[in-house]
Structures are given as structure tokens and as C-alpha cells.
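J.: Got a predicted structure here, sequence first:
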Amino acid sequence: MSTPRNLTCVLVANRGEIARRVFTTARAMGLRTVAVHSDADADAPFVADADVAVRLPGNSPAETYLRADLVVAAALRAGADCVHPGYGFLSENAAFARAVEAAGLVFVGPSPEAVEAMGSKLAAKELMRRAGVPTLPSVDATGLAGATLAEAAAEVGYPLLVKASFGGGGRGMREVREPAELAEAVAAAGREAASAFGDGTVFLERLVERPRHIEVQVFGDRHGTTVALFERECSIQRRHQKVVEEAPSPAVDPDLRERLQEAAVAAARAIDYRGAGTVEFLLDDSGDFFFLEMNTRLQVEHPVTEAVTGLDLVRLQFDVAAGRPLPAEAVSPTLTGAAIEVRLYAEDPAQNWLPQSGRLADFEIPADAAFGPTVGPGLRLDSGVTPGGEVGVHYDPMLAKVIAWAPDRASAALALAGGLTRARLHGLTTNRDLLVRILRSEAFLAGETDTAFLDRHGLDTLAAPLVDEAGRRVHAVVAALAGAALRRAAAPVLAGLPSGWRNNSTAPQTTAFDAGSVRYRLDRTGLTADVDGEPVELAVLRTAVDGPTVRLDVEADGLRGRYHVHVDGDRSYVDGPEGSTTLVELPRFPEPTASVAPGSLTATMPGAVTRVAVEEGQEVRAGQLVLVLEAMKMEHPVVAPTDGVVTHLHASVGAQVETGAVLAVVGEHTPTERASEGNSHAS
């Protein structure tokens, strides 16, 4: 074995919190750091974190982060001697790993041959079967159609999954329960896989009902050592994408842990693996497990393993890449306490997980550490965004990962829920309330988790706002008072006097929000207020103005609480003890605007039209696919709201549309009715 190489400068071929995480360890090891960035990311925090940044012209991943030639050229130009791929983008691209090594640089990851062996999920499953690792029935569906496709599906058995052979993250995946759904699922999964990963190969795999998703962290070095660093459970998912991850799994006892780790190490040794990797399994309710895939990279959820082992997995990656052996603490790891991670997304779970884009008016999450193993109880925040930043439409809408460690699982869950509740997340809808409800649910605290968790407990419950109706009325009154306080603070005379205060009783002041109209009066007797006629009993104890934020201490039903109201334009973001609310103040004199025609299907976000499934004049049924919009790396179907006919079609394949754009109009009349009406008019 050659002498270990001293690495001095790393280019991270990624963006966002991924790049920031790697930079943190690299700086601690004395490495110079290089970022690459698209035009859309020019002002992103990860670019400012790096010592040097290189522009990749363009915005989309295909133009920038997926261009291996541009990334390697940037590394050479910046004087890097190694490249860390992060996770996603080119991290599991064997050709990229070879290009890095061909340029004389060190690839901080496994060998190109190992990446290639696991790059195709189909080939990987066969390799694992030969290595003695349990696998599920599957068959390649690429190019199959009609009876041939139906026969392949029958061989696998229903229900089944259509899965992208390359890539992951839930993209290029469709669940199929009936033969009639098969052809469209294969086509859609292939399109999505081709768009996200540059390869449309898909396969069919037997669906395990309500399994647990268990994965084992493995590490190998260049000296023949391969180890397992315990398991993680990632069962709670939306659209086959992980939302909550934890270590260790509440379902894994010492015997099962040993069997899982033996299978994972066997999988890694089968391809002479080095560096950080993850072997993923499905665990059924009988205790049997099956190989799902191997991720030849660091995982998004690696912080929970760092928290329970005390190891810095990124540091270990650099050590292995430099040729050093794994240290003793990694060869004989210890498992301490419990850690849970949640992925905070800019999305609306109640609106079919609709991604959000736009400006973050505020972003503050209480945390004890960031981008590295936590020491002792506390919260860790790994984030790629900052207050005032933009969440664009070109990339995944994940804002941050929030991680909690505690001596036991329940304590970690409740600490994480508390930190999320106290967070100030203004400007975009997020999945924060959903995460808090999951962490506090009796089922989660009891360890009753599987991949059907969200379906079983229902988004009508889990995605409901933390603030109830009564609480929202309190928030509305508090927001109205905060707006008045801001106006009084700017007054040239008697600025400290509450707005609307009268020595004698007079007509109440009114503030109209989208959630209701607030009427209030301040006089010698105190505050009198109602929301849409519903009385709200409040006493204001103290008000303080700090820039655009107003702090109000109020008392209701004998309970005193502190509220912070951040006013940004016509929006008031209210953070209180029970949760947060966003209120939009309505204009007193609204301007007339052009109305949208009844039946119009509008774009809910900026994106590209990837498919048009109808023609003008075509009859459609309620729920029928009209077109497909791609945004934030996911396909979003647009369906007919009612039975009718497509009277206007404004979108074409490849068109870029903005939020609110009218894509199509579905009228109530059928073509026959419209023709008869036209004839009668002509006569």
C-alpha cells in the first residue's frame, strides 16, 4: 500500500446544505474549499462559505451541476487536489468518478467500479443475490409494452413498484395495484427518471406492504477493513422520499442488528467497497429483510449516525480517500442514545405536497450545533438557506435538516418537536406543523412506524395546523394590534400611545385579513375585540417594537403568553406558544383585476410543461390528466376539476410557465352541445 496522500484543497461538486456540511469538516482539517455554482445560486450561502467559487453558466442541473466536464475543469482551475461529490447530482456517477481520477485528482468516494456495480439497481440486485443477500422478485421493464409488459408484471406479481434503475430520492417511482395503471406508470416513471438522472431505465419490483425502511451505514478503507456503523430507520416517507430518519431503529433488537450488519458488510465486500456507503433493506412485520439498494455515497441522513456514534463521517471519507486506515473508534464503534432527523421542506402537505418557491422573510431555528456531530443532548441544524434568501424552482425544496440527540428516543422526539415549534419560518409554507405532529403522535413515540405511516394516520390529522380555530382568532387580533403598533411607532406625535386608543368609547377599528375581519377598540376599560363577530377576550400587558417585528405579552383566560409578529408587506407572521400563523391583510380599497375564466387550470408554481394529454375540444372527466408540469425535480399532474370539454389549451410541451398562468380551460359544455348551440345561433 502506498504512503497516504496529504489532501490540501477540495472542490465540492454540489450545492446547498450538502456543500456547507462538507466545507465545515474540510476547514477543520485545514483544507482549502472550492464551490461550484449555477447562476441561480450565485448569492447562495454555500458560495460565500467557500474560499473560492467557480461559476457554472446556466440554471438547471443539466446545464450546471450535472456537467462532469465543467466540474472537473473548475477543480483544475481552482487548484483542488480532490473532489467530494456530496449526495445527489454526480455522486453516484461512475463516469464522473473516472473523469476526476483521469484528471489526476482524488475522488472522495468509492472506486468507479464500485459505483458502476451499484449504479443500476437491477444489476445490483443480481449481484447481491449471488452474494447471499436476500432480494425481492424484479424484472427490467425498459422497452416493454402491451402484452409483454403485462406478462412481466404478472411474473413479479401485484401490487408492484415501477422504479428507476438509476438515481433515487423517490423520483422515477410509481406504485401500481391494478394492471390498468401499469402502462401509464411505466411511462411516467421513465420520463421522470430521464429528466432527473439522465437515464430512463425502469424496472418492476414486488411491493412489500407497509414495510419498515432500514439501512445500514458501512465504511471500507484501502487496507481491507469493512465495518458497519449500526442502522437507521427511514420509514416515514412521502412520495417514497424520506421525511423522518432515526438511529437506532426501534424495531431492531441486537440479534436482528447483527444479521443486518452482516448482510450489509457482505454487500460492501462483494464490490470491494471503500469510503462511506449505505445498504438499504425493507423489513417486513415477520422480521425478514430484503435488499433494496446500495447508495455509494454519503446519505442525507448521515447526521443521526454521527450523533449516536460520535464519528465525523465526512472526516472518515477524507481519511479513506487519502489512503489512511479507518481509526479504532470506527472499527469498534459504540452506540449511545438516540437521534432523530427531520427534513424541513418548503412545501404544503395539505395541498398534495405542493412545492413552494420565493423569498424567505425569516428563517430562525434554535440549535446548539451545525454541520457536525453533536456532543451531548441538543439540536443540530444543517441548512442551505438564510433569512432573506430565495428558494428557487430549479432544485429540491428542502430548507434544512434538524437533528436531535438525547439519551432515549422519546426525549429526542419531544426535544426536536419543541425546537421546530419555536422556529420562525416566514415567507413560505413549510411542512413544519406536519413534522411536529408526527414527532408528538402516540404511534411515533411507541415506535409504530412503517412506510404507510402517513397514509394510515392521514394528512387531514397530521397536516392540520398546530394552531386551532380559537388560537387563530387570538393570532388575528394580535396581528391587528401589531400592525397598529408599527404605525404608531412611526408617528411624529405621541408615538408611544396605542393606535386606536380613545379616552371615550367610539367606533372600533377594523383590520381585514384573509382569515377573518378583526374589530377592536382600546379605551380606559382595556381591549375589546372580535373576529368576524366572535368575541376574543385578551388583555395586552406589554408591547415592544423592534424594526418590522412587534413583541406582545398578552393574557387570555388567565394564561399569559408572548407573541412575536413579523410584518412583511401585507403579511403578518405570528409566532406564539402554540405555533405559528400567516395572515394576509386585505387592501381597504382593492384594485379591480382581470378575473380568471371559470374552469381555468392555473400553474401553482413556476415550471416546465413536460406532457400534454388532451386536445382542444376533447371531452374529459373529473380527475382526468390534462397535462404534466415539472418543477423542483418532480412531476406534478394537472387534472380536470369537473366533467366537461377542453375549450382552451394554452400550454405546449417544453413551455416555461409562471405561477398563476392559465394552462387550460375546461368548460361545462360537451362538443355536441357546443355544435348544436352554434347551429342555432347561425340560423
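T.: All right, it came through fine. Residues are numbered from 1 along each chain as shown.
J.: From here on, just use CA atoms for contacts and neighbour counts.
T.: Will do.
J.: Apart from its neighbours in sequence, what residue is nearest residue 535?
T.: Distance criterion C-alpha to C-alpha, 6 or more residues apart in numbering; nearest residue to residue 535, sequence neighbours excluded, is residue 529 at 6.0 Å.
J.: Put this next to the previous one:
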Amino acid sequence: MFNKILIANRGEIAVRVIRACREMGIETVAVYSEVDRNALHVQMADEAVCIGPGKAQDSYLNMENIISATVLTGAQAIHPGFGFLSENSKFAQMCKECNITFIGPDAETIDNMGNKSKAREIMLKSGVPVIPGTEGSIETVEDALKEADRIGYPIMVKASAGGGGRGIRIVRAKEELKKAFETAKSEAKVAFGDDTMYIEKFIEKPRHIEFQILADNYGNVIHLCERDCSIQRRNQKVLEEAPSPVMSHELRKKMGEVAVKAAKSVNYKSVGTIEFLVDKNFNFYFMEMNTRIQVEHPITEMITGVDLVKEQIRVSAGEKIEFSQEDIDIKGHSIECRINAENPKKGFRPSPGTITLEHLPGGSGVRIDSSIYQGYTIPPTYDSMVAKLIVHGADRKEAISKMKRSLEEFLIDGIDTNIEFQLNILYNDSFQKGDYDTGFIQSNEDTLF
């Protein structure tokens, strides 16, 4: 096991990893930008190293500075969290060459699964069901038009290196394609430095259901059941729950087996997530794989009792998974709400600023993953998520009631938040019935805002 781990991230995920390490008896090193010098993860870690100015490009994405900080402090491994360098194959390879353990899969796997069009090809060869679409990347508008005619509208133009809802456009008619292709391509270039595109069939009103994977270095691969991530705004998740309210035992078994097959097809090691779209007839299609810990991992931890961050660290240290698929059992129901510093009534405008008053909810089955505190100033430089509120109940009805109560207790003054917006989702009749899809927010704008 490692003696010291550097966390190449910030915010709540850095705090989450520090807590796991402390419980495992592992020392931690925080890295931080100049604007994050007062951040909670900096105060909690055993050591902290400044790695550059506020811009992520100069600090949290600065590979050389992060490697230097690791060598300087004698850390043996780097935990990348999510976002930033967590799915960067160049960084994973750089760690390997410097004899530093990258807590995640190897560079080749990140490359294979991080490129969406390449991942599709691999899954097709492995017999994993995929959404009808192009088998490779699309270079020109002319090629896009030909492929769209072959696949049939509506389609989605997607960035191969995409994520977080960027570089994606839905196209319902031929005359819309040229503009959509060009704007998605330029957006992808700015966001990912890669404007490779592909096309797939747009599945109307799908559920977005993902399976949590855990794999070690000895060929053991298991899944820890599913999360329903269908409550989204512009392809970005807002609220997640586990298990999915539409999942049957038979469908879970079938999808879980396919998820494990997908992970084995790329010799996967570490934690990861296989994401599917499920249509109204419960046909499911592979969409992508996230080769890192997910924002919504706590709800899986709540229903399975497995600490995913600790397991991720153990696997990277060369330990075997100590339990089998048969040991995984769903206990109760869990919901996560992402609390963002933003104003939903003003187009979700970001709301950086100083927190003047804070009261966190508590009680049985309530968990807060956050890095904010009273007096902390949220910078405008990074993602707007400031906390994750997670609840666990005996069943879905109790989990919903517990989340409502917890949101109503949650107080953050000095900035705008989406707490009221999350409450409106919880009170929605369709949500309470479990009758929703990825278009839920757009379809209920009149009652949610």
C-alpha cells in the first residue's frame, strides 16, 4: 500500500479522497492554484504545494508542475479525482514513465475508451449493443450529410473526445446539419483540443442509466449495480438516484453482464462507469465509458456499502478485490442532488462570491460531500458545483422525503444556489412516480423555475 498520495484536484472530490486516505493511514499532498490557497482541501491535507496561477491551464492542468510536486514531496501515487487530468492518457503515461502510480486505468485504456468513436468500434467488435451510428470519425460536412441520410434523422453530432454535454448537437432535419456540425466541431476544439466528430442515432426520450464497474489487476471484474442519471440540463446531470426506479431484476442482470463484458473487452482495471441509453421498450445501448471515479459515486456507496475511493486505491496498489458479484446486494434507495453556485431563474448564471452564512443538513442517512465553509469565497474560475447532498432511505419514497427535508434545511447565504430548483424537481408528480427521461427538465420548465 502507498505511504503518500498526491491529489491532483480541488473542491469536494479532493476532500473526499483525503478523507479516504486518512482512514487508510495514508498521508496526503494537496495541490492548489493561487486562488485556492484558502480552500478546504489545502487545509485538510498533510502537505500542500502551490502549482500555479488561477487558470486551470496553468495549475490543475499543468502536468509538469503536478509531477514535480509529486517528486518533491515523495508521494508514490497520484489520485486525479474527476475532471481536469483524470481522463488524460498523456498524463497517465507521464506518471508511468516517472515511476508514479496513476490511480486509474492505463494510458492505452484511457485512449481507447476516452475517444467516443474508437470506443464504439471496440464495443461493436465485442458484441456490446451500441446506438446505430458511424463506425469511425466524420471529417467533413459532406460526410456528415451522407451518414445522416444512411442512419436516418433525428441524429446526434458528437465530439469523439467529448464530455460534460459539450460538443453535442441534436439534428432533426437535413437543413440543420451543416450549422450543427460546424458549431459542435468548433466547440469541441475549444473544450478538448480535439474536434474529431462522429454521428449516432438520437434515441427519443431515453433513460440515462450507468453501471458502476470495479476491476483489479487479476482479471476480476464486477459491477455494483446501476445509477439513474436521467435528470439533466443540457446533457449535464443535476440529480441522480440508485437504483433506477424502472429497473427490473432481469434487466439489471442483463445490463450488468453487458457492462462487465464491455470492461473486460478493454482489459479494464480500476473503477469506471459504463453508460447506457435505455429506450421506452427497455432496449439498451452502450453510450460511453468514463474511466474515472464519477461525481455521483456516493449513491452507489450508500446502497452497496462499498467505499469506491478506497477500492480504487487498493486496486491501484495491486490488491485483489476481496468480494465477488454475489456479495453485491442493493440495500434501500439513495438520491444525490448537485448543489451549484448558480441562479436557475437567470439561465443558471454562475454565482461566485463569499459565503456569509452556512447551515448543513444532517440526521440519519444524510451525507454532505463539500469543500465550502462559512467565510469561504467561491472563485469564478472553476466549475460551479459547491456540494453534493446525498440521502439514503429504506425505499425510494423514504429517500425522496429525506431529500426534501434535507434541502429545506440546507442554508447558504451570500451566493445564489439551485437548492430551490432541486426541491421543485423532488415535488414534481412525474419525478415522484419515477416517470421521467432525459428531457424531464425541458418538459417541465413551467413548474421547475
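T.: Received it, and whenever you're ready, just let me know what you need. Source: prediction; values computed, not measured.
J.: Translate the residue nearest to residue 535 of the first structure into the numbering of the second structure.
T.: Taking TM-score structural alignment, residue 529 of the first structure has no aligned residue in the second structure.
J.: what about the helices in the stretch 1-150 of the second structure?
T.: 11-24, 40-44, 63-73, 89-97, 107-114, 116-126, 141-151 (DSSP state H, counting those that start in this stretch).
J.: quick one: the residue positioned nearest the centre of the second structure and residue 357 of the second structure, what's the gap?
T.: Nearest residue to the geometric centre of the second structure (C-alpha atoms, centre = their mean): residue 294, 3.6 Å. Applying C-alpha to C-alpha, to the nearest Å, the value for residue 294 of the second structure to residue 357 of the second structure is 29 Å.
J.: picking up where we left off before, which one of the helices of the stretch 1-150 of the second structure lies nearest to residue 377 of the second structure?
T.: helix 40-44 (11.1 Å; C-alpha to C-alpha).
J.: so how much does that closest one differ from the first structure once superposed?
T.: With the two structures superposed, helix 40-44 of the second structure lies on average 1.3 Å from its match in the first structure, counting by mean C-alpha distance after the TM-score superposition for the first structure.
J.: quick one: that helix aligns where in the first structure?
T.: Going by TM-score structural alignment: helix 40-44 of the second structure matches residues 45-49.
J.: Then stretch 230-240 of the second structure?
T.: Using TM-score structural alignment, stretch 230-240 of the second structure pairs with 235-245 in the first structure.
J.: which parts of the helix ranked longest in the second structure are buried?
T.: Determined from DSSP state H, the single longest helix within the second structure is helix 174-192. Using 16 or more other C-alpha atoms under 10 Å as the test for burial, helix 174-192 of the second structure gives 177, 180-182, 184-189, 192.
J.: out of those, which one sits closest to residue 134 of the second structure?
T.: Among those, and counting by C-alpha to C-alpha, the member closest to residue 134 of the second structure is residue 181, at 14.3 Å.
J.: Tell me the spatial nearest neighbour of the closest one, not counting adjacent residues.
T.: The nearest residue in space to residue 181 of the second structure (C-alpha to C-alpha, 6+ apart) is residue 157, at 6.3 Å.
J.: residues contacting the aligned partner of the one you found in the first structure?
T.: Using TM-score structural alignment, the equivalent of residue 157 of the second structure in the first structure is residue 162. Going by C-alpha atoms under 8 Å, 6 or more residues apart in numbering, residue 162 of the first structure touches 172-176, 185-186, 189, 202-205.
J.: when you check those against the strands, which ones overlap?
T.: Of the contacts of residue 162 of the first structure, the ones assigned to strands by DSSP state E are 173-176, 202-205.
J.: For the aligned residue in the first structure for residue 90 of the second structure, give its distance to residue 67 of the first structure.
T.: By TM-score structural alignment, residue 90 of the second structure lines up with residue 95 in the first structure. Per C-alpha to C-alpha, residue 95 of the first structure is found 11 Å from residue 67 of the first structure.
J.: again, but for residue 647 of the first structure
T.: With C-alpha to C-alpha as the criterion, residue 647 of the first structure and residue 67 of the first structure are 42 Å apart.
J.: the more surrounded of those two?
T.: Neighbours were tallied for residue 647 of the first structure and for residue 67 using other C-alpha atoms under 10 Å; the higher tally belongs to residue 647 (20 against 16).
J.: Against which helices or strands is the lengthiest strand in the second structure packed?
T.: Ranked by residue count under DSSP E, the longest strand found in the second structure is strand 221-233. Here strand 221-233 of the second structure touches strand 207-215, strand 236-242, helix 249-265, helix 297-304, helix 440-443, going by 3 or more C-alpha pairs under 8 Å, 6 or more residues apart in numbering; DSSP states H and E.
J.: closest one to residue 117 of the second structure among these?
T.: Closest to residue 117 of the second structure of these, according to C-alpha to C-alpha: helix 249-265, at 14.9 Å.
J.: Against the first structure, what's the mean shift for the helix or strand that that closest one is followed by, could you check?
T.: Next helix or strand after helix 249-265 of the second structure toward the C-terminus (DSSP states H and E): strand 270-278. Here strand 270-278 of the second structure, set against the first structure after superposition, deviates by a mean of 0.4 Å using mean C-alpha distance after the TM-score superposition for the first structure.
J.: Strand 270-278 of the second structure aligns to what range in the first structure?
T.: With TM-score structural alignment applied, strand 270-278 of the second structure matches the range 275-283 in the first structure.
J.: Please give the element, helix or strand, for the residue nearest to the centre of the second structure.
T.: Per DSSP H and E, there is no helix or strand for residue 294 of the second structure.
J.: what does it align to in the first structure?
T.: So residue 294 of the second structure corresponds to residue 299, using TM-score structural alignment.
J.: what number of residues lie near the residue nearest to that match when sequence neighbours are not counted?
T.: Once flanking residues are discounted, residue 299 of the first structure sits nearest to residue 87: 6.4 Å by C-alpha to C-alpha, 6+ apart. Residue 87 of the first structure: 19 surrounding residues under other C-alpha under 10 Å.
J.: can you pull the contacts of residue 87 of the first structure?
T.: Counted by C-alpha under 8 Å, 6+ apart, residue 87 of the first structure has contacts 14, 18, 297-300.
J.: Highest neighbour count among these?
T.: residue 14 (26 neighbours).
J.: Let me see the contact set for the residue mapped onto residue 122 of the first structure from the second structure.
T.: The alignment partner of residue 122 of the first structure in the second structure, by TM-score structural alignment, is residue 117. Taking C-alpha under 8 Å, 6+ apart as the criterion, residue 117 of the second structure is in contact with 134-137, 160, 197-198.
J.: ok, of these, which one's closest to residue 317 of the second structure?
T.: residue 160 (30.9 Å).
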